[in-house]
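Asks: coordinates for the following, if possible.
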Amino acid sequence: MKRFTVSVVQFESTLGPADDGTLDRMTDAIAAADADLVVFPELATTGYHVFDDLPEVAEPVPGPTTEALGTAAADADVEVLFGMPVQDGDDVYNSAVWLDGDGDVRARYDKRHCWGDERAVYAVGDEYAVVDAPFGRVGVQICYDLNFPAASLALARAECDVVINVSAWSHTMERDWHTLLPARAVEQGAYVVGCNRAGTEAGNTFCGHSTVIEPDGTTVVELGTGPGQVAVTLDPGVVAAERERNPMRRDRPATDADATRQ
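Replies: The predicted structure is shown next:
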């Protein structure tokens, strides 16, 4: 891992197609970021509650949205990670897309753990995503993935230095957000970046509180409930020191044993 700066955008999306002005606001946020990586929340391009409109708002990758945001990424020479609904053949996925500094699609992660009504409209991904970025190895999660230790374990075994969770975490589940982010950092021995939505859609209020957590569970920065953008520099020395203090990665068995019925 190299020292790098991540710009976390706690975004309030507009419900509807990405070209309804949302892309313009995302492009402005990319241009404003003095960072190596800019992160937006889950389904940032369309808003979360687009279940009935997925045939109209989902796009292929590459496609118009990745082209527009790719141009912004290339102009700013910055990597970008954001959530969008992706049309892939007959299936639609709740996906996170990574654009590199040239504006090209570097990776796509399809959410593996769908929440509630998502299960009726989205296909489920079949593998976890790790990006070998210029500054280090980054694991990518989406929202509800945060609840599952096996997802975190997979990224730890892939030797990720940073885990990023792009989310549309609701106000009613806020306690879980504050509990799980530091827990995942400690068990990972990695930085954890939680980039969440702001605002209210269809009667559902998102809790905000996008947060950057050090590998020992310490909060580096935490936004409030409204839209905002903050840049944080991540230090490889912090990661190395924590893995020396708490050598979980070294001591974790290659295969965890199943519980024995008694």
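Asks: please make it C-alpha for all contacts and neighbour counts, starting now.
Replies: Fine.
Asks: so who does the residue lying closest to residue 226 once chain neighbours are set aside touch?
Replies: In space, and not counting its chain neighbours, residue 226 is closest to residue 198: 5.4 Å by Cα to Cα, 6 or more residues apart in numbering. By Cα atoms under 8 Å, 6 or more residues apart in numbering, the residues touching residue 198 are 10, 11, 12, 205, 206, 207, 208, 225, 226, 227.
Asks: now secondary structure and distance to residue 253 too, for those residues, in TSV please.
Replies: Compiled in TSV, the contacts of residue 198 are given as follows (DSSP: H, G, I helix; E, B strand; the rest coil; distance: Cα to Cα, whole Å):
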residue	secondary structure	distance to residue 253
10	strand	37
11	coil	39
12	coil	42
205	strand	41
206	strand	37
207	coil	36
208	coil	36
225	coil	39
226	coil	42
227	coil	41
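Asks: switch the residues you listed over to a markdown table; also include neighbour count.
Replies: What follows is the contacts of residue 198, written out as a markdown table (neighbours: other Cα atoms under 10 Å):
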| residue | neighbour count |
| --- | --- |
| 10 | 30 |
| 11 | 29 |
| 12 | 24 |
| 205 | 17 |
| 206 | 23 |
| 207 | 23 |
| 208 | 29 |
| 225 | 18 |
| 226 | 16 |
| 227 | 18 |
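Asks: from these, pick the one nearest residue 103.
Replies: residue 11 (20.7 Å; Cα to Cα).
Asks: quick check: that closest one touching residue 44?
Replies: Yes. Contact criterion Cα atoms under 8 Å: residue 11 and residue 44 qualify, at 7.0 Å.
Asks: so for these two, which residues contact both of them?
Replies: Listed contacts common to residue 11 and residue 44 are residue 197; contacts here mean Cα under 8 Å, 6+ apart.
Asks: and the end-to-end length of stretch 10-25?
Replies: Stretch 10-25 has an end-to-end distance of 12 Å (Cα to Cα, to the nearest Å).
Asks: if you count neighbours, what's buried in it?
Replies: Residues of stretch 10-25 classed as buried: 10, 11, 12, 13, 14, 15, 16, 17, 18, 22, 23 (neighbour count, 16 or more other Cα atoms under 10 Å).
Asks: give me the contact list for it.
Replies: So stretch 10-25 is contacted by 40-41, 44-50, 53, 56-57, 65, 68-69, 195-199, 201, 208, 210, 223, 226-229 (Cα under 8 Å, 6+ apart).
Asks: just the helices in the chain please.
Replies: 22-32, 54-57, 64-76, 118-121, 149-157, 174-188, 236-245, 248-251 (DSSP state H).
Asks: what angle do the third one and helix 22-32 make?
Replies: Spelled out, it's helix 64-76. 20 degrees (axes from the mean of the first three to the mean of the last three Cα atoms, to 10 degrees).
Asks: so which bits of helix 64-76 are buried?
Replies: Buried residues in helix 64-76, defined by neighbour count with 16+ other Cα under 10 Å: 65, 66, 67, 68, 69, 70, 71, 72, 73, 74, 76.
Asks: so which residue is dead centre in this protein?
Replies: For the chain, the residue sitting closest to the mean C-alpha position, by Cα atoms, centre = their mean, is residue 166 at 2.6 Å.
Asks: could you also give me the structure for this next sequence, so I can compare it with the first?
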Amino acid sequence: MDVMIAVVQFAVAQARPEENLEKMRRFVATAAASRADMVVFPEDFVTGPLCGDATLADYDGCYRAYFQQLASEYTIDIVAGSIIEGDQDGLLYNTAYYIDKAGNVRGRYRKVNLWLSERSYLTPGNEVVAFDTDYGRVGLIICWDLIFPEIFREMMRRGVELVLCPSYWCVEDAGVGLTHDPNSEVKLVDALCVARAFENEVVLVYANAANNSSAQHETLIGRSQIAAPFRGALQRLGHAREEMFLQKVETTLLKDAETAYEIRKDVLERPGFLFRA
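Replies: Purely as a prediction, here's the structure:
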């Protein structure tokens, strides 16, 4: 099956949700006019990282409702990056939604593997999600989840073909590693995206946030991309500026990957073979 995917490397206006949502609308309109089937946004794209400030967290589902309205209005599937949502117990979650072109929520994912700075105020999710769409079986992850192969293996067991990864990945995430190589995080993300696609026989869509002109204490790496088995990065932004790109993806190549490598077969039929004495 062919699917046209729009990936938005979005420059987030920190703590200005109205501004970000209006810009989101413009990107959605452009993607729909370009005949994209789905559009994917980055992590924290509505408010920016809250850094413990819960005043902009969504407790009423208003952002989700906005995404649903946009998807229906423009007849396009929306992967609504991620937002910080609160529940009735006051817990905060980093949450991503997949909303189809009719405005229906097909999947909701709460980030399982929180980044170091998130752990003081966010609650980790505890579920891997896999769900059906018009373009195949989809799984959602968020940013730092990319580093953990276990979540990909579980998605593989559930038949996922397309993995969507909203992200807010920064140069400074390397910490002291920057003394070894200032491009450490760029190399890490580029390697992970391609490796995860190959080793799990999936198409991986990685949508990172972009730098903007306002002063920031962190520098985003950009590098939004789509990767697939055999072909590696189908398209990759080699910068951290705001930009949207479109890429047609042929998911039929995943069957060829399974024929060539039989990784999915091994995972399903011999789940513990790597750990036997």
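Asks: returning to what we had before: the second structure: which residue goes with the residue nearest to residue 226 of the first structure?
Replies: Mapped onto the second structure by TM-score structural alignment, residue 198 of the first structure lines up with residue 210.
Asks: which stretches in the second structure count as strands?
Replies: 2-9, 38-40, 77-79, 83-86, 92-99, 105-110, 130-133, 136-140, 162-167, 203-208, 225-228, 232-236, 243-250 (DSSP state E).
Asks: any chance of those in JSON lines, plus distance to residue 146 of the second structure?
Replies: Shown next, in JSON lines, are the strands of the second structure (distance: least, Cα to Cα, whole Å):
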{"stretch": "strand 2-9", "distance to residue 146 of the second structure": "17"}
{"stretch": "strand 38-40", "distance to residue 146 of the second structure": "16"}
{"stretch": "strand 77-79", "distance to residue 146 of the second structure": "17"}
{"stretch": "strand 83-86", "distance to residue 146 of the second structure": "18"}
{"stretch": "strand 92-99", "distance to residue 146 of the second structure": "14"}
{"stretch": "strand 105-110", "distance to residue 146 of the second structure": "14"}
{"stretch": "strand 130-133", "distance to residue 146 of the second structure": "16"}
{"stretch": "strand 136-140", "distance to residue 146 of the second structure": "10"}
{"stretch": "strand 162-167", "distance to residue 146 of the second structure": "8"}
{"stretch": "strand 203-208", "distance to residue 146 of the second structure": "9"}
{"stretch": "strand 225-228", "distance to residue 146 of the second structure": "13"}
{"stretch": "strand 232-236", "distance to residue 146 of the second structure": "16"}
{"stretch": "strand 243-250", "distance to residue 146 of the second structure": "20"}
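Asks: winner for burial among those?
Replies: strand 203-208 (a mean of 30; mean count of other Cα atoms under 10 Å).
Asks: how far apart are that one and its match in the first structure?
Replies: Aligned to the first structure and superposed, strand 203-208 of the second structure gives a mean residue distance of 0.7 Å (mean Cα distance after the TM-score superposition for the first structure).
Asks: next, the angle from that strand to strand 136-140.
Replies: Using the same axes, to 10 degrees: strand 203-208 of the second structure against strand 136-140 is 40 degrees.
Asks: and strand 203-208 of the second structure, what does it pack onto?
Replies: Under the contact definition 3 or more Cα pairs under 8 Å, 6 or more residues apart in numbering; DSSP states H and E, strand 203-208 of the second structure sits against strand 2-9, strand 162-167, helix 184-200, strand 225-228.
Asks: identify the residues contacting it?
Replies: Applying Cα under 8 Å, 6+ apart, the contact partners of strand 203-208 of the second structure are 7-10, 40-43, 161-169, 193, 196-197, 221-229, 251, 254.
Asks: just to revisit the earlier point, between the contacts of residue 198 of the first structure, which is nearest residue 219 of the first structure?
Replies: Using Cα to Cα, the contacts of residue 198 of the first structure come closest to residue 219 of the first structure at residue 208, 15.0 Å.
Asks: which one is that closest one nearest to, not counting chain neighbours?
Replies: In space, residue 208 of the first structure is closest to residue 225, 4.4 Å off (Cα to Cα, 6+ apart).
Asks: go on, residue 39 of the second structure?
Replies: Using Cα to Cα, 6+ apart, the nearest residue to residue 39 of the second structure is residue 6, at 4.5 Å.
Asks: one more: residue 132 of the second structure?
Replies: Using Cα to Cα, 6+ apart, the nearest residue to residue 132 of the second structure is residue 138, at 6.2 Å.
Asks: what does residue 113 of the first structure correspond to in the second structure?
Replies: Residue 113 of the first structure maps onto residue 113 in the second structure, by TM-score structural alignment.
Asks: got the contact list for that match?
Replies: Residues near residue 113 of the second structure by Cα under 8 Å, 6+ apart: 124, 125, 144, 145.
Asks: and the gap between residue 214 of the first structure and residue 182 of the first structure?
Replies: With Cα to Cα as the criterion, residue 214 of the first structure and residue 182 of the first structure are 8 Å apart.
Asks: wait, I meant residue 121 of the first structure
Replies: 31 Å.
Asks: before we move on, back to that, now restrict the contacts of residue 113 of the second structure to buried residues only.
Replies: 124, 125, 144, 145.
Asks: counterpart of the second one over in the first structure?
Replies: Think residue 125 of the second structure. By TM-score structural alignment, residue 125 of the second structure lines up with residue 125.
Asks: rewinding a little: across to the second structure, which of the contacts of residue 198 of the first structure hold up?
Replies: When the contacts of residue 198 of the first structure are mapped onto the second structure and scored by both residues aligned by TM-score structural alignment, their matches' Cα atoms under 8 Å, the shared contacts come out as 10, 11, 12, 206, 207, 208, 225, 226, 227.
Asks: aligned partner of residue 67 of the second structure in the first structure?
Replies: Match for residue 67 of the second structure (TM-score structural alignment): residue 69.
Asks: can I assume its match is in contact with residue 27?
Replies: Yes. Residue 69 of the first structure is within contact range of residue 27, at 6.4 Å (criterion: Cα under 8 Å).
Asks: the second structure: which residue goes with residue 187 of the first structure?
Replies: That one, residue 187 of the first structure, aligns with residue 199 by TM-score structural alignment.
Asks: wait, what's in contact with that match?
Replies: Residue 199 of the second structure is in contact with residue 263, counting by Cα under 8 Å, 6+ apart.
Asks: tell me the spacing between it and residue 14 of the second structure.
Replies: Distance from residue 199 of the second structure to residue 14 of the second structure, by Cα to Cα: 36 Å.
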